[in-house]
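>>> Predicted model and sequence below, questions to follow.
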Amino acid sequence: MAYQNVQQARFITERKQAEAALRDSERRLAEIIDFLPDATFAIDLTGKIIAWNRAIEEMTGVKAENMIGKGNYEYALPFYGMRRPILIDLVFMPDDEIEKKYAFVKREGDILLAEADVPLKGKIHLLWGKARPLYNGEGNIVGAIEAIRDISERQRAEEERAKLEAQIREVQKLESLGVLAGGIAHDFNNLLMAILGNADLALFSLSPASPARPNVEDILRASQRAADLCRQMLAYSGKGRFVVGRYDLSEIVQEMAQMLEVSVSKKATLRYSFHSDLPPVEADATQLRQVIMNLITNASEALGDRSGAISVSTGVMDCDRAYLSESYLDDNLPEGRYVYLEVADTGGGMDKETRRRIFDPFFTTKFTGRGLGLAAVLGIVRGHQGGIKVYSEPGQGTTFKVLLPAREWAPEDRAPSAAQSDQPLTGGTILLIDDDPDVRQVGSQMLKRLGFKVLTAAHGQEGLEIFRANMGEINCVLLDFTMPEMGGDEVFREIRRLRRDVCVILSSGYNEQDVTQRFVGKGLAGFIQKPYTRANLRETLNRVLGSK
């Protein structure tokens, strides 16, 4: 009996020592865990919480004294608002139903890794978790530990970085295509100069009764359409601004109303909402009209054969960087006041992939090609330091919102323009310098028809030699901008050095603003864009020579 009492006493003592050792071990574990940077807690084999560190207190707002010693999945309450198994419980027993609640669960030996969207403190947070067993000195599992990290900010940063990288790739693609489109348009305009110019000269020579006249007129119309396509290509390249002025966007849309009505489907209803007293935008009016027409045409195509409405509205708004950064291809536009044009349709809308490609050249959701319509819109808007926002969902219609920087009216902006001089040309000698033989040939014929003596040169050096030899009689130089070896800018400088009072008109397949910005304040007399007709040339020469 005495022996049994001794044995029982020893068992009780050993159990108390083991429990004391376990409590001491749990205390030391809790102290270590308390200093970990990640939100961390631990449980024993019964599911009772034995550690709840400061980081998890901060994350959940629940203090350790309210959690230590509690079981029955108490640790899940701050995260999910309910008692249920979570990642730490998978340490003891795999469960497919629990794993389905996570974005993924990955096993690395006895370690579990997982991510999940968690409704923490009223907001959805993306949490990363890592759980593993706790072992005693003999290698037996005595509990489990889980570390939790809020990676929401990291995910947002990664998404922002991915968005920025996608924007950079898109800008680089547009810039590459823009350079290609601009180069093609320039070269094609030189070819059109020969076609359009010769057709124009032929038409001038034909009598009204000539059977060939309709054919020549068809050539002229086709050439003009090709020239329009070149202008769209230049617009897509962002080099398509011609004559810049300050305009009321509402007035431009109102002036186009009748043309827009006949351009849309008969089943489409056009609705207008114009903001009164808009601040002006600094733009090329022709290109603004192209933007409006292309957006309306796109909206009409979106309706297809169905009845629907197309709403056109204008307004002005203050835009901050956050708003502007959501525009298509954020070009880091400065925050401030922007005038907007909004075109909305009640068509079928677009999915995310279609929205991503909608501004690609020749992209279409229909069998027939869309051409450069929306691509040109993007190029024009970017060329005007503006932005585009697109709102669309399948079945919800589409809205395009064009943003252009608001300006201030100047007194001369709305003053009536002086009538252009229509006095007849007075003759004289013109030196035509162009490396394209077709341009020289047709340009020379046009100038002769206008009553001028013409000297021609095939390149810059030859042009300078002819100019030096005939300096006294040359009234004007018609100078090509893009030439091999000696470019138009170099020839211009040398001509002006030789004789400062001579009129120099620059000619190019590129647009005026893109070319003439190199000659600001240097005495350039005028500019004419290829391809041009005899009437265009006469108007330019009248303006330049009539002012002398």
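Received it, and whenever you're ready, just let me know what you need.
>>> From now on I want contacts and neighbour counts done on CA atoms only, so please keep to that.
Fine.
>>> my read: residue 152 touches residue 123, true?
No - Residue 152 is beyond contact range of residue 123, at 10.8 Å (criterion: Cα atoms under 8 Å).
>>> So if I had to pick from the two, which one is more boxed in?
residue 152 (15 against 9; other Cα atoms under 10 Å).
>>> Just give the nearest non-adjacent residue to that one, would you?
residue 126 (4.9 Å; Cα to Cα, 6 or more residues apart in numbering).
>>> Relative to residue 158, how far out is that neighbour?
Using Cα to Cα, to the nearest Å, we find residue 126 at a distance of 13 Å from residue 158.
>>> And these two? Which one has more around it.
Neighbours were counted for residue 126 and for residue 158 using other Cα under 10 Å; residue 126 has more, 20 against 12.
>>> For the nearest residue to residue 509 once chain neighbours are set aside, which residues are in contact?
Take residue 509 and drop its neighbours on the chain: the residue closest to it by Cα to Cα, 6+ apart is residue 186, 4.3 Å away. Residues in contact with residue 186, defined by Cα atoms under 8 Å, 6 or more residues apart in numbering, are 230, 508-510.
>>> which one of these has the most neighbours?
Highest neighbour count within those: residue 509, with 30 neighbours (other Cα under 10 Å).
>>> Touching, that residue and residue 192? I think so.
No - with contact defined as Cα under 8 Å, residue 509 does not count as touching residue 192 (9.6 Å).
>>> putting a second one here so we can go through both:
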Amino acid sequence: MLETFHPHIQVTTNISDDLSLVEGDPTQLHQVLVNLCVNARDAMSEGGILNIAAPDSVVEGMHPDRAPGASEEHYCLVEITDTGHGIEPDILPQIFDPFFTQKPTGTGIGLSSAQSIVTTHGGFIDVQTEPGQGSTFRVFLPAHGKAGDEVIDATGAVDYRGNGEKILVVDDGQIVRKALSQMLGECGYDVLLAADGQEAIDLFHEQRDAIAMVLTDIKMPVMDGPELLRQLKSIDPCVRVVATSGVNSPDSKDAAMSAGAAAFIPKPYTTIELLRTLWTGDTPSHHES
């Protein structure tokens, strides 16, 4: 992702050699860091410095208004700092509101989604910014021992691992496709990727007999999820499709289910929620913590 940044943006890192472990969903936490880095990039349209730091941190004396989720004593800290235009004081209280954005294009759900993910992991985000001087987003996540300690899979994901089944993942977000490919691959699935509905149809025609199931986003250009579902069903009425969307509304779910989806899972989801849905075909009734 960082290799796509403007050449006038210098990326630096400062990562501790003795980081604490964090218990969480790697796909979701990757999404948080990507969102923050992209926002930092967009704040430096004329170039600047993006620094990614990960020192260990003990939270002491944090103001409750700035860190309402601070209940643990020891947190792992990740800092994303830019030298961009900063955030105006009158706008700062709104930046985590759903659909709030200052960008000419975009949904504005990036920071809202990041905060939601971090909160469900028991952490919080603190922002330090000054107009004209840049911003630092500090992500605090509860620490669970040190690297090298015994790690136990608390997610239960082992119960829902694949066994080499080929799954066609359809999403117009390159970062999402990459993250899902890595996560599902590590969990025993053979992953086939498509960037839009038409590409998915072409791949399904070519490898219909090998594809065990399809995971598709609902909101996509070229061909949206419901239309993709209808065309897949016309090719193979028995195809198993799980639909997903970042717009968690009854309309999105209803459109997917009426087009023939076996299940619908709203974003953001945890690894165990996705694996269980792929395995059982059951729509999660709520996000699991």
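On my side now, so go ahead. This one's a predicted model, so the numbers in the text were calculated from it and none came from an experiment.
>>> Most widely separated two among the contacts of residue 186 of structure 1?
Farthest pair in the contacts of residue 186 of structure 1 (Cα to Cα) is 230 and 508. Separation: 12.6 Å.
>>> what residues are up against residue 123 of structure 2?
For residue 123 of structure 2, the contacting residues are 69-70, 139-142, by Cα under 8 Å, 6+ apart.
>>> and in structure 1, which of the residues you listed remain?
Conservation of these in structure 1, assessed by both residues aligned by TM-score structural alignment, their matches' Cα atoms under 8 Å: retained contacts are 70, 139-142.
>>> Those in strands, which ones?
Using DSSP state E, the subset of these located in strands is 139-142.
>>> what range in structure 1 matches the longest helix seen in structure 2?
The longest helix of structure 2 (DSSP state H) is helix 26-42. Counting by TM-score structural alignment, helix 26-42 of structure 2 falls onto residues 285-301 of structure 1.
>>> what's in contact with the matching stretch?
Outside stretch 285-301 of structure 1, the residues touching it (Cα under 8 Å, 6+ apart) are 240-241, 243-245, 247, 252-253, 256, 260, 263-265, 268, 310, 343-345, 347, 373-374, 376-377, 380, 398, 400.
>>> Trace the residue nearest to residue 509 of structure 1 over to structure 2, please.
Checking with TM-score structural alignment, residue 186 of structure 1 has no match.
>>> ok, and residue 186 of structure 1, which helix or strand is that part of?
Assigned by DSSP states H and E, residue 186 of structure 1 belongs to helix 152-205.
>>> list the buried ones in the helix or strand just after that helix?
The first helix or strand that comes after helix 152-205 of structure 1 along the chain, using DSSP H and E, is helix 213-236. With burial defined by 16 or more other Cα atoms under 10 Å, the residues of helix 213-236 of structure 1 counted as buried are 213, 216, 219-220, 223-224, 226-227, 229-236.
>>> do stretch 76-89 of structure 2 as well
Counting neighbours by 16+ other Cα under 10 Å, stretch 76-89 of structure 2 gives 76-87 as buried.
>>> Show me what residue 272 of structure 1 lines up with in structure 2.
In structure 2, residue 272 of structure 1 lands on residue 13 (TM-score structural alignment).
>>> what's near enough to touch that match?
Contacts here follow Cα under 8 Å, 6+ apart; on that basis residue 13 of structure 2 touches 51-53.
>>> which ones are touching the residue lying closest to it once chain neighbours are set aside?
Distance criterion Cα to Cα, 6+ apart; nearest residue to residue 13 of structure 2, sequence neighbours excluded, is residue 52 at 4.7 Å. Contacts of residue 52 of structure 2 were listed using Cα under 8 Å, 6+ apart, and they are 11-15, 78-81.
>>> All the helices of the stretch 51-200 of structure 2, residue numbers only.
Here the stretch 51-200 of structure 2 has its helices, by DSSP state H, counting those that start in this stretch, at 110-120, 174-186, 197-207.
>>> Save those as TSV, and put in distance to residue 253 of structure 2 and mean neighbour count too.
Shown next, in TSV, are these (distance: least, Cα to Cα, whole Å; neighbours: other Cα atoms under 10 Å):
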stretch	distance to residue 253 of structure 2	mean neighbour count
helix 110-120	19	20
helix 174-186	20	16
helix 197-207	18	17
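>>> Throw these into JSON lines and include distance to residue 250 of structure 2, thanks.
Output for the helices of the stretch 51-200 of structure 2, formatted as JSON lines (distance: least, Cα to Cα, whole Å):
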{"stretch": "helix 110-120", "distance to residue 250 of structure 2": "19"}
{"stretch": "helix 174-186", "distance to residue 250 of structure 2": "23"}
{"stretch": "helix 197-207", "distance to residue 250 of structure 2": "22"}
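>>> out of those helices, nearest to residue 98 of structure 2?
helix 110-120 (5.3 Å).
>>> quick one: what helix or strand has the closest residue to residue 475 of structure 1 other than its chain neighbours in it?
The spatial neighbour of residue 475 of structure 1 that comes closest, neighbours along the chain excluded (Cα to Cα, 6+ apart), is residue 429 at 5.4 Å. Assessed by DSSP H and E, residue 429 of structure 1 sits inside strand 428-433.
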